[in-house]
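> what would the 3D arrangement of this be:
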Amino acid sequence: MRASRLVSLLLLLQTKGRMTASALASELEVSVRTIYRDVESLHAAGVPLYGDAGPTGGYQLLDGYRTRLTGLTEQEAESLFLAGLPGAAADLGLGDAVAAAQLKLMAALPSPMRDRASRMATRFHLDAPSWYYDSERSPLLEVVADAVWRERTIEVGYRRWRAPEDVTRTLRPLGLVLKAGRWYLVAQGSSARISTYRVAQIQSVEVLEPFDRPAGFDLAAHWAASLEEFQARQHTGTAVVRLSARGWEVFDSHVLPVVAKAAAESVVEDGGGFRVTIPIESVAHATGMLLRLGGEVEVLEPAELREQVTAAVRRLAELYLG
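The predicted model follows:
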């Protein structure tokens, strides 16, 4: 641990230039006294490090000195693809590895490129969760992620939405996906079928024997196909609606992308408005979705949906107008 900290201290000075003992202590999450001891150790090892006293002082490496201790560890290299997702890296227990990998990369860059990289980090930020939703807490995520990486079968206690709610499953974990702040496990069950499990719903995990990963399995391709299949299963009917000019302008922000796409592909002008044909999950779901648009939308087909929307509007009128 101390050796790793000494390297981090050295890389910080190489990357950021002059730093006070207090600033170094804050970065490395240790006491100022520990920084003093670490600096003495680096001096003893022959590192050309010197310090200046006073309010503008601090520690600094001799001009031109660069350490070659920038090789990435296996875990740091594995974590690089998560460098733009610090929250996700922390969820997987790789937060420290990501920080160390970024520090080593910054130290290895020549000064002009280092400045550009620093500027990039201050101007772009990725926030994965959707609006109005917090990231989901998944206490067993690290255990599951370790099993995914080491190709170990797991037995999980899983809480699902339909009865019986609590079930036990033996799974071969193939990958993890972060979608809108929620983690999902893609795994093979007792049959060859590959299914998706919400990690937050996993109540217990027992790691078992190794398994052989299916040859040629592509996590990204599987996830894309699963989403397409899920949307196809969801939307079992269609509806025809007329939108006002304003309704058409804001339609995309009130519906799922698959519905917005279908509307864009079917839109025709109709009496100053726009007529579109859209997929729907059910009459009840479509009623709620279309009511968000208020008077900017009129249901034309099917008759059952038009009746449901009419009944809902009538109830609202009775409630507010008496």
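
> going by C-alpha atoms from here, please, whenever you check contacts or count neighbours.
Noted.

> now the strands for the stretch 1-150 of the chain?
Remark: strands assigned in the stretch 1-150 of the chain by DSSP state E, counting those that start in this stretch are 49-52, 58-61.

> just say which of those is most tucked in.
strand 58-61 (a mean of 18; mean count of other C-alpha atoms under 10 Å).

> name the helices or strands packed onto that strand?
helix 2-16, strand 49-52 (3 or more C-alpha pairs under 8 Å, 6 or more residues apart in numbering; DSSP states H and E).

> the top helix by length along the chain: which residues count as buried?
Criterion DSSP state H: the longest helix present in the chain is helix 303-321. Residues of helix 303-321 classed as buried: 305-306, 308-309 (neighbour count, 16 or more other C-alpha atoms under 10 Å).

> which residues touch the strand or helix carrying residue 238?
According to DSSP states H and E, residue 238 maps onto strand 237-243. The contact list for strand 237-243 (C-alpha atoms under 8 Å, 6 or more residues apart in numbering) reads 270, 273-282, 296-302, 305.

> before we move on, the earlier item: and the strands of the stretch 1-150 of the chain as CSV, adding distance to residue 200?
Below are the strands of the stretch 1-150 of the chain laid out as CSV (distance: least, C-alpha to C-alpha, whole Å):
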stretch, distance to residue 200
strand 49-52, 48
strand 58-61, 46
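
> one more, so I can put them side by side:
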Amino acid sequence: MKRCAACIRMLQLLRSRGFMTREELAQELDTNVRNILEYRKELEEAGYVIEGTTGKYGGYQLKSGTLLPVAGLYEEELRSLQESRRYLESHRDFLPYATYCRAIDKFLATTTLQVRESGVYVEESADVTGAMISMIRICEQGRDALFAVELQYKSLHASDFETIVIQPYEIINVKGSYYCLAYSLKARAYRNFKFSEERMRNVRLTRRPFVRDADFHIRDYIGKTGLIRDEIIELKLYVYGESARLISEKKPGISPVLEWVDEQTLYLTTMMEGRISARNFLLSLGNQCQLVSPQDLKQEIHAIAKDMLALYS
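Presented below is the predicted three-dimensional model:
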């Protein structure tokens, strides 16, 4: 991307997304962080006020109220907006779908380009019930207004509900399920609370204010591939037959490396976040994989298979 185009794109990103770290900008613009600093200087020389923050997660944002000229849409960009509506229609866990559609309709009504929608998407997300939506909305209100939320919650291994008070920080969607990442006054630590009628009830917004931790950053509390930030486990294994072909298309885990040994055998090296994720992945392959390492996980899978065999005998 040429320098002038990169500066304009940086303006568009800051205007549309708000605060962004220097690393995020560098990734979006396919450049390095040092160039981002230069782009900022050039934009400020052109009269734009770009506010910066320092520290581990330092970055930039445009001064509030800054207006930019409207750039026209390319045909493929317009098509992507239309496709997004069809995609979200098949994913019912996207709560603001109706509002999103109204916004897209208003925006598309301002353009003269006409393109045909072509995507077909299969529904794969579970329903979010009315009670769950209500609980999510209350936690969103607490997050935005900085008021604590009181609720009754039953953790996965608990036998009964307990009343707790939380300070909501983020609402997270992981594989179709919603969670509230919040500071628990009881645990005195950040915890994830799942929105579920089986786990959560009697949610109410209190008038008890809280001050959001200025050093909080969501990356410190969630994983790269799932909700929980967990240990990274390197897997080395052989995958056979039909599973080998499926894995070659899917490329599971973090930074996977695949090498075909022959037409029916794939050697896979990949990273999995968390022991449970690694174990579930291996078990899903059934008898079409051979784990090379780690050895302790290999022994654990062997014990599970032995217990399963006893149950089915």
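
> still on that earlier bit, so which of the helices and strands packed on strand 58-61 of structure 1 is nearest residue 165 of structure 1?
Of all those, helix 2-16 sits nearest to residue 165 of structure 1, with 46.3 Å by C-alpha to C-alpha.

> for the biggest strand by length in structure 1, which positions count as buried?
Looking across structure 1 with DSSP state E, the single longest strand is strand 166-179. Under the neighbour-count criterion of 16+ other C-alpha under 10 Å, strand 166-179 of structure 1 has 170-177 buried.

> what does stretch 134-153 of structure 2 give?
135-136, 138-140, 142-143, 146-153.

> now swap in stretch 280-289 of structure 2 and tell me
Those would be 282, 285, 288-289, for stretch 280-289 of structure 2 by 16+ other C-alpha under 10 Å.

> tell me which of the strands of the stretch 1-150 of structure 1 sits nearest to residue 108 of structure 1.
strand 58-61 (15.1 Å).

> alignment lookup: residue 296 of structure 1 to structure 2.
Matched by TM-score structural alignment, residue 296 of structure 1 corresponds to residue 288 in structure 2.

> in this structure its match contacts residue 245, no?
No: counting by C-alpha atoms under 8 Å, residue 288 of structure 2 sits too far from residue 245 to count as a contact (11.2 Å).

> now residue 189 of structure 2, nearest residue through space, not along the chain?
residue 183 (5.6 Å; C-alpha to C-alpha, 6 or more residues apart in numbering).

> what residue of structure 1 takes the place of the one you found?
With TM-score structural alignment as the criterion, the equivalent of residue 183 of structure 2 in structure 1 is residue 188.

> ok, that match - contacts?
By C-alpha under 8 Å, 6+ apart, the neighbours of residue 188 of structure 1 are 171-174, 194-195.

> change it to 6 Å
Counting by C-alpha atoms under 6 Å, 6 or more residues apart in numbering, residue 188 of structure 1 touches 171-172, 194.

> burial count for residue 194 of structure 2?
Using other C-alpha atoms under 10 Å, residue 194 of structure 2 is surrounded by 23 other residues.

> and for residue 61 of structure 2?
Count around residue 61 of structure 2 with other C-alpha under 10 Å applied: 19.

> from what I can see it touches residue 51, true?
Yes: using C-alpha atoms under 6 Å, residue 61 of structure 2 is in contact with residue 51, at 5.3 Å.
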